[in-house]
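1. Give me the fold of what follows.
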Amino acid sequence: SNLYPEELGEIVGEVMDAFRDSTCLELQQRACEYFAMTKVLPKDKVDYILEAMPRFPEDRVSAVVRRLQSKKIGKNILRNRKSSDDSCVDIEEENEREYATSDKMAKGVDAELLRKMKSWFIVSIRDSPKALLFENSLLQVGVQKQFSNFQGQIVLFYGNKAGHSFDNFEVWYSNTPGLEINQLEEIKCENIGSKTQCKQRLSVKCTSPFIQPPTFKISFNCNGQKYMYDLRLPVVATSFAQPLTLKASDFSDKWNKMNDREEQTILQVASGAILKKEFPTLTQGLRFALVDCENSDKMENDVILAAAAIRVGANEEAKRPEAAIGCLIRVEIDSAQNRCVLSVRGMHPLATGAVKNLFKEQVAATVA
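-> All right, here's what the predicted structure looks like:
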C-alpha cells in the first residue's frame, strides 16, 4: 500500500483494521502494528521501514549458517560439547561417581522396582541383542541394540500395559560427554493406545571415553495422572569394545608398561568359587577376551586375565582422530576369603575408570 497508495492504500488499511481484534494473537499483533504505522508515522518513515532488505551476497556464508554447520546442530541431534583439552576433566571426580544409577530420580518408583531396574540394566549392557529396561503395571520398555566399532544402532520399544491410553507421551535424552546420540526416528505416536506400543530408533557414536551412561526421561499422562520415569540407556564404554586375543606373555608385557595407570578395588563376594566359574562368561559379555594362562607356569590358578580395545571415532571439534584405547583386566580370586582383587589398567584414565566400575557392578550382581 505504501508503493501504490492510491490504488491499494484504502483496501489494505481496511484489511488491517478488520484483523485488529483477531483471536489469533500473531495476526492481531501484526495488524495493529501495520495499521498504527500508517496512521502515526509520516509516509517517508513508512517507506523506509517497509523498504526491501538488500540481497545477501551469494559469495558469503551467513554467520548463523556457519555456526550451525560448525556445531552440527540438528533438530533431532543431541551432541556433547566436551572440551578438546582432556586436562580440564577432573578424573578423580569422574571415577568417584561409581557409575551411579539415575533410577532414584524416577517418580512413583518403589524400592523393589528400583532393584529390578538396576538388575535389568546390568543384564542389558552385556553383549546381548535384546533386553528389558523397565516394566511396571503401566509401562514396558524394551531395547534392541547392535554395536560395531565405535558406532551403534538402538531401537527402543514403549508398550502401554494400562487400560487407558498414554497421552502427551514424550522422551528426552541426556547429553553425555564423549557420546553422540542421534534420533533417527521421532516417536510418531504422541498418544499410545491401551495394549499397543511404539518404537524409536537411535544411532550412537563414541568419540571419547566416558564413565556415566546416558539417561533418558519418559513422560506421559494416563487416566488424568502424570507419570515420569528416569532410565539409563544401555550404552557404556564396553559397548564399543573389541576383544583382544593375547598370549599370557604379551599380556604381561603390556601390563608392566602401564603400571602407573591402574585402577583397583577389592570386592567381597558371596562365593569365590562361583565367581571363578562365572567370571569368564561375565567377561565375554562385556566384550573382553580372556587370556589363555594354561601354558604359563607363572600364573596362579585363581588369576583371570582379559583384554580389549575400546574404539572411539574421530572428534572433529576436538580435532582427535579415530583411535583404539587398550584396557587390561586382572582378577585375583581368593576363594577361601570369598573376595577378589579387581585391577584395571588402560591407555586412558576415563576408560580405565569406566571398565573398573562396570566390572565391579557386574561382579556384585553375579555373586551377590
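
2. Could you use CA atoms for every contact and neighbour count after this?
-> Fine.

3. which residues does the most centrally placed residue in the chain contact?
-> Centroid check for the chain by C-alpha atoms, centre = their mean gives residue 214 as the closest residue, at 3.4 Å. Taking C-alpha atoms under 8 Å, 6 or more residues apart in numbering, we find residue 214 in contact with 173-176, 232-235.

4. Here is the second sequence; please produce its structure so I can put it next to the first one:
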Amino acid sequence: MVKVGGYILGEFGNLIAGDPRSSPQVQFELLHNKYHLCAIATRSLLLSTYVKFCNLFPEIKPMIQEVFRTDHNLRNPDAELQQRAIEYLQLSRVASPDVLATVLEEMPPFAEKESSLLAKLKKDKPRVEELEQQAVEKKSRPTAVMNQTSSSSGGGGGGVGALVDLGSPTGAPPSSGTNGLMDVFAGLSGSTNGHAVNGGGVGVGAGSFINDAELKKFVLKQNGVMFENDLVQIGIKLEARGNLARVGVFYGNKTGQALTGFAPSVACPGELASQLIVQAKPVDANLGAGTQVQQLINVECLQDFSTQPLLNLRFTHGAKAHDFVLRLPLFINKFFEPTEMTSEQFFARWKQLSQPTQECQKIFPATQPMDNEQIKTKLSGLGSKLLLNVDPNPENYVCAGIIHTKALQIGTLIRLEPNRQAKMYRLTIRSSRDSVAKHLCDIISQQF
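-> This is a model prediction of the structure:
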C-alpha cells in the first residue's frame, strides 16, 4: 500500500494539497514515517516519489533534500538505493524549476493493445447495426473533450467514446452540442496579426480564429473546449505555479480516418516574444481515426503581458489540407498567487498604491443577474484571494494577490462595488504596475 500510495501522491498529490489535512508536508510525513519499515525496493520507489514532491511542492524541497543527504541513503550498500539518492539530490540542487518540471512530469499510462484476432474479425465482418446505433448515439450526446482522467495520456487512446466533457467553469451547464459551438464561430473573418490562415473547409470561415467573446470565458476557468468543428475538437487544461505554467492541449480526431501531417505549433507574435517563453512538445504526425492526443506546452512569464500566444494547427484530411490559427487562452491572472489579508492590511496597502498611474477604474452596466454567489464564484476563479468581511460595506467585494513574473512580483488589489438599484458596477484595481491594473480592469469588467 505504501508503494502504490507513494506513486499516486508523487504524480497527483497536488490535486489534494489544498486541504489542510493533506498539505504537502502532511503527505510527505505520512509516507516518510513508514520509510524505515519498507523493503529496499519500496524505499527506492519512495525516493522517486520524494523527488517528484520537489517539483510539485517546492516549499518542502529542503526537507526532502535532507532525506537524500542521510548516510543511510547516500552510503547504502544497495547500489540502486544509493544511486537514486545521489542523483535525485543533485537533480534537486542543479536543475531549474522549468527543467525539473519537464524531467519529473507525469508518466503516461501504457497504451492498451487490442486483440489481433478481434481486430481482424471487426475488419472482415463489420457489425452494421452496431455502427448505425453508435452514429445515432453520437448525434444525441453532448459535444465532448478529453476529461482530466484521460489528460495524462501522452498519445492516442480509445475511440470517439473516450471523449468526455471537461465540465463548466462556474456552475453553468456544459455545451450541449456542435451546433451551439458552430454558432460562435459562424461568420468570422479577417486577418490574424500577419498569420495567413486557410480555413480549408474545416467548418468555419476562412481566416477565423477563436474570437474575443469566446476567449474571455477562459479568464475564469482553467479548462474547457476552445475550438471544435466537424474534424477536430481542441480542449485545454492549465496549471500554474509562480511564473511558470503548463498547458495541456488535447486534440481529438472526430472523423473515421486518420489526420496526416498533423503539426500544431505555438508562436508569440510581436512584443509577446519578449514577455513569454513558450515551449511546445511535438506530437505524432498521424492522429488516428477517433483518437486523441495531448500536447504539453510549458510557459514562463518573463514580464506582464496583455495578448495571447497563437496556436497554428495544420493537418491533411483525405486529400485536403487544413490550416488555421487559434488564440491560446492564456491571461496574466493565471500567474496570480492568492494573498490573505485582514481589513487593516488591505486598506493600508490600498492607501500605499495611491499614485494615479497605479489605479484603473471602470463603471459599467451589469450584463448578467447580480447574484451574490455567482459574483463570489467568478472572483474566486480569477486566481486572487477573495477576502470576506474585509470591506466596511458588506455589499462590496475585495480581492488580493501577487502576480508572479520573472522580472518582478506585482502586488494587485481588486475592489468590486455593485449598485443593485442602478444595475451597475464600479470596478477599481490598484497595482504596483499600471499596465497590469489597466489590463485586469478590461478583462474582469467583461465577466459581469
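
5. that older thread, specify which member of the contacts of residue 214 of structure 1 is nearest to residue 92 of structure 1.
-> Set against residue 92 of structure 1, the nearest of those by C-alpha to C-alpha is residue 176 (17.7 Å).

6. And the residue opposite residue 161 of structure 1 in structure 2 once aligned, how far from residue 282 of structure 2?
-> Counting by TM-score structural alignment, residue 161 of structure 1 corresponds to residue 254 in structure 2. For residue 254 of structure 2, the distance to residue 282 of structure 2 (C-alpha to C-alpha, to the nearest Å) stands at 21 Å.

7. between these two, who's got more neighbours?
-> More neighbours surround residue 254 than the other of residue 254 of structure 2 and residue 282, with 22 against 14 (other C-alpha atoms under 10 Å).

8. And the helices in structure 2?
-> With DSSP state H as the criterion, structure 2 has helices at 2-12, 24-32, 40-56, 61-69, 71-74, 79-94, 97-103, 116-124, 128-140, 178-185, 212-215, 343-352, 372-381, 434-445.

9. Redo these as a markdown table? Include mean neighbour count and distance to residue 421 of structure 2.
-> A markdown table is the format used below for the helices of structure 2 (neighbours: other C-alpha atoms under 10 Å; distance: least, C-alpha to C-alpha, whole Å):
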| stretch | mean neighbour count | distance to residue 421 of structure 2 |
| --- | --- | --- |
| helix 2-12 | 17 | 47 |
| helix 24-32 | 17 | 46 |
| helix 40-56 | 22 | 47 |
| helix 61-69 | 17 | 52 |
| helix 71-74 | 16 | 68 |
| helix 79-94 | 17 | 57 |
| helix 97-103 | 15 | 50 |
| helix 116-124 | 10 | 65 |
| helix 128-140 | 11 | 43 |
| helix 178-185 | 15 | 32 |
| helix 212-215 | 12 | 27 |
| helix 343-352 | 13 | 26 |
| helix 372-381 | 16 | 15 |
| helix 434-445 | 20 | 19 |
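
10. Please produce CSV containing those helices, extended by distance to residue 322 of structure 2.
-> Output for the helices of structure 2, formatted as CSV (distance: least, C-alpha to C-alpha, whole Å):
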stretch, distance to residue 322 of structure 2
helix 2-12, 36
helix 24-32, 46
helix 40-56, 38
helix 61-69, 46
helix 71-74, 55
helix 79-94, 42
helix 97-103, 31
helix 116-124, 29
helix 128-140, 24
helix 178-185, 16
helix 212-215, 22
helix 343-352, 51
helix 372-381, 35
helix 434-445, 32
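
11. Show me the one of those helices that comes nearest residue 334 of structure 2.
-> Nearest of the helices of structure 2 (C-alpha to C-alpha): helix 372-381, 9.6 Å.

12. what angle sits between that closest one and helix 434-445?
-> Angle of helix 372-381 of structure 2 versus helix 434-445, following axes from the mean of the first three to the mean of the last three C-alpha atoms, to 10 degrees, is 150 degrees.

13. Helix 372-381 of structure 2 packs against which elements?
-> Contact partners of helix 372-381 of structure 2 among helices and strands, from 3 or more C-alpha pairs under 8 Å, 6 or more residues apart in numbering; DSSP states H and E: strand 385-387.
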